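K.L.:
heads up, no residue letters with this:
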């Protein structure tokens, strides 16, 4: 490798560029801990990517050289290896800056091997891994004291494409793990081996990927379950069977082997092998989750009572048996389900003997599983409920196809045979610890653990003209508007005579290209006028911060502008995605955004105000890691729906940008605030 191709931009030039562009200096750079990718990292990337002189398309983007992204019209005559290496180095420098900033925020000083490994990984995967709660993030932050095998697995699990683990990516991830551990790739060949499971339809898997130590027994495999069959080990592509007692001697791509289940427990006179529900009933009977009647029957066609459903769902999701709290045998399950928030009411003894609708079953089962309401469009023609959709996405409810439409029949009762199929699928999800996914546009996202979910009753939202109401006696609401100088002159007394209770006025903002702070010319007038008219007043700042320092600057600017005004409503960090490549916030890393939001809100809170964070679907799902900003309520914006389907909880919904309110000429943003 020619050394003159490895020249880097001097640090002083980098700093000057940062200042000229008003970009933040990474924490690691500021504390003189700036690290660079070593020669081993560059060589590893070149080996992994391979050289291609002509550009090529993949995933809707164009690449050339060593996998460097380029434009569709770039390099019409191709590229030399020297030119390709220069492109590679320019891309690596961008990852160096992000990785230095990442380590600087968590006050971690990595070894050269750790830094190189994560440069290689980021070059292939991007920087999205830096946010979230994966084991790799925890290890890199220094939050988890991991074994060598755990480090290998933390890298290895990022080997999926198209929903299936891929051998080529797994090879690459283990080499990166070896570099992280030892500054070289030897352990990827001599110490670690991966197991990839070819997933088959009709089978449930805990995972399709695991890492083991060469020379030791497998010990345990990822769980796999198939209705009516027992697991009998894995078979490799060359026909060898491996069991948990087999010695690991290298990487393996395998397929599960099965033997038909011979049920040895209780049998029922009205459940036969030819029945479509036979395996469901017998599997649950073997587990002790379902039982029959005293006369030896199961009564598969009898409607399921509410009490039976509560017990079956709770037991199948891992909850313990409950002793009766009244004379009714199922009363303990009813009390427990209500106390846990799974059931909307504490059913009376009389209600426990009555039937239960399919809709109530779905809502109860989803909550018992720990699932929230899905944010995607309902697949059913006769119900639009997020909990039903969540269980459809998990494979619990399938529905009935009639022509081109699928029906759920939400108000119908459910037979004991149908319950057996549903409860078995729930039992599988619970036993395999299958986590709920969020589907947003082209993103498939893991649900963030510990982040409160949206529990609003979708049918309780009613809009009359520009005013949205929420008909739930357990939640108080207030109607409001948010305004900026574009609203012009406002008659606040006229506004106060409407159903509007509060106003959030823009203090100012930051430009998205140059990054200068500006004031809203109407803020003082709006804040004082609204307060005099008896409206509650809050404030927001349109942020384009790219660092903690800039967010702090914005917060102190807001505090200076709030002085002398009666502000009792929320003070909002309104960071928004511009979506243009010339925007200075374009491509901002999630960790930076979360740190900036927290910094802004802490200053606001310490000053005695109530901070809030503004989000859209894209910002909430993709840009923020909401588990990192849980100390502050969210103001959610979406206009094209009758009810908000955002997965996570929020305190305020901006439901329209085209509201009409007396006292204001033209359109105005409308909001509903939930006082819980």
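P.N.:
Ah, there it is. Computed from a prediction, not measured in an experiment: that's the story for all the values here. Numbers count the residues shown, from 1 in each chain.
K.L.:
use CA for all of it now, contacts and neighbours both
P.N.:
Noted.
K.L.:
distance-wise, check residue 627 relative to residue 387.
P.N.:
22 Å (Cα to Cα, to the nearest Å).
K.L.:
these two: which is more packed in?
P.N.:
residue 387 (25 against 16; other Cα atoms under 10 Å).
K.L.:
packing partners for the helix or strand encompassing that one?
P.N.:
Taking DSSP states H and E as the criterion, residue 387 maps to helix 386-393. When contacts are defined as 3 or more Cα pairs under 8 Å, 6 or more residues apart in numbering; DSSP states H and E, helix 386-393 sits against helix 358-369.
K.L.:
one more to weigh against that first structure:
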């Protein structure tokens, strides 16, 4: 007799409920979200940091532009300029010019951003051992006539004789009582000499000019150049530092002057202008000037 195999009964499913596994956020999305959050916080912080400049621009600025900058670039520069100057409202503001600004209407120069008075001006006198600025004499005379405290600067060429450059400046510039000390503008690195040789030449220029005018000159340079090559060996000289970084809005204690922008607008001057903050008040600036 053939035996019939027993039917297989289906296995019972576990009585425990089938819990779905929780979904996990991919790591890449977490990173993206974190970066997005940081960007938002950064933008909010920037807006708050430059709130004075933003309020000024959107509330009071006439929004004029120049051929050198687009309207968007002009807006950014105006915001930063206003912000920096408002943070230094107890200090004096000035500008510097050369032949590149063309003919200047000195009688129209008064304030920057319609609010901050301009008190002093640096004027380029010479470059190298043979190059006088073509508008120095005119600018030098007009600055005095319009009651600006004036200073003259020399653009130093590293590959030319330093004493010849000093004599060229001395021959060109007649400093008077009330003028600022002479300025040595050094921005370039030498092509055919060492840094040590450059420093010797700079020292020779400074000593010769100081002997003639009986006052210690000021050294102008960019902050990185100053930090890398000048700060230690020329610490006995006052410094005028250029730094245009958008996120630098306060001058350092060891800076006598700070050139914080090269893209300002000043009524009476065509094109873009360098603007400077003096690390002191009116009495401090007068004390810096020549006494005889």
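P.N.:
That came in fine, so what should we check first? Just so it is clear, the model here is predicted, and its values are computed rather than measured.
K.L.:
any chance you could compute the TM-score here?
P.N.:
TM-score of the superposed chains, computed with TM-score structural alignment, normalised by the length of structure 2, equals 0.61; 209 aligned residues with a Cα RMSD of 3.3 Å.
K.L.:
what range in structure 2 matches the helix holding residue 387 of structure 1?
P.N.:
Using TM-score structural alignment, helix 386-393 of structure 1 corresponds to no residues of structure 2.
K.L.:
and that helix with helix 358-369, angle?
P.N.:
80 degrees (axes from the mean of the first three to the mean of the last three Cα atoms, to 10 degrees).
K.L.:
list the buried residues for stretch 92-100 of structure 2?
P.N.:
92, 93, 94, 95, 96, 97, 98, 99 (16 or more other Cα atoms under 10 Å).
K.L.:
and for stretch 40-55 of structure 2?
P.N.:
50, 52, 53, 54.
K.L.:
tell me which of the residues you listed is nearest to residue 133 of structure 2?
P.N.:
Nearest to residue 133 of structure 2 among the buried residues of stretch 40-55 of structure 2: residue 53, at 35.1 Å, using Cα to Cα.
K.L.:
how about that closest one, secondary structure?
P.N.:
With DSSP: H, G, I helix; E, B strand; the rest coil as the basis, residue 53 of structure 2 sits in helix.
K.L.:
one more: residue 499 of structure 1?
P.N.:
coil.
K.L.:
show me what residue 541 of structure 1 aligns to in structure 2.
P.N.:
That one, residue 541 of structure 1, aligns with residue 154 by TM-score structural alignment.
K.L.:
name the element that match belongs to?
P.N.:
Element membership of residue 154 of structure 2, judged by DSSP H and E, is strand 149-155.
K.L.:
average offset of that strand relative to structure 1?
P.N.:
Comparison of strand 149-155 of structure 2 with structure 1 after fitting gives an average deviation of 0.7 Å (mean Cα distance after the TM-score superposition for structure 1).
K.L.:
other SSEs contacting that strand?
P.N.:
strand 116-127, helix 136-145, strand 183-185.
K.L.:
what range does the second one cover in structure 1?
P.N.:
Residues 523-532 of structure 1 are where helix 136-145 of structure 2 lands when matched by TM-score structural alignment.
K.L.:
how far out from the middle of the chain is stretch 264-273 of structure 2?
P.N.:
16 Å (Cα atoms, centre = their mean, to the nearest Å).
K.L.:
give me the buried positions along that stretch.
P.N.:
264, 265, 266, 267, 269, 270, 271, 272, 273.
K.L.:
tell me the one among the residues you listed nearest to residue 209 of structure 2.
P.N.:
Out of the buried residues of stretch 264-273 of structure 2, the member with the shortest distance to residue 209 of structure 2 (by Cα to Cα) is residue 273, at 27.2 Å.
K.L.:
dump the residue contacts of the alignment partner in structure 1 of the closest one.
P.N.:
Matched across to structure 1, residue 273 of structure 2 falls on residue 668, judged by TM-score structural alignment. Counting by Cα atoms under 8 Å, 6 or more residues apart in numbering, residue 668 of structure 1 makes contact with 481, 482, 483, 487, 657, 658, 659, 660, 661.
K.L.:
same question for residue 165 of structure 2.
P.N.:
127, 128, 129, 130, 156, 205.
K.L.:
please indicate which of these are buried?
P.N.:
When the contacts of residue 165 of structure 2 are checked for burial by 16+ other Cα under 10 Å, the buried set is 127, 128, 129, 156, 205.
K.L.:
can you put those in TSV and add distance to residue 88 of structure 2?
P.N.:
Formatted as TSV, those follow (distance: Cα to Cα, whole Å):
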residue	distance to residue 88 of structure 2
127	32
128	34
129	37
156	30
205	33
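K.L.:
about what we covered before: which of the buried residues of stretch 264-273 of structure 2 fall in strands?
P.N.:
264, 273 (DSSP state E).
K.L.:
looking at the buried residues of stretch 264-273 of structure 2, spot the one nearest residue 217 of structure 2.
P.N.:
Nearest to residue 217 of structure 2 out of the buried residues of stretch 264-273 of structure 2 is residue 273 (Cα to Cα; 23.2 Å).
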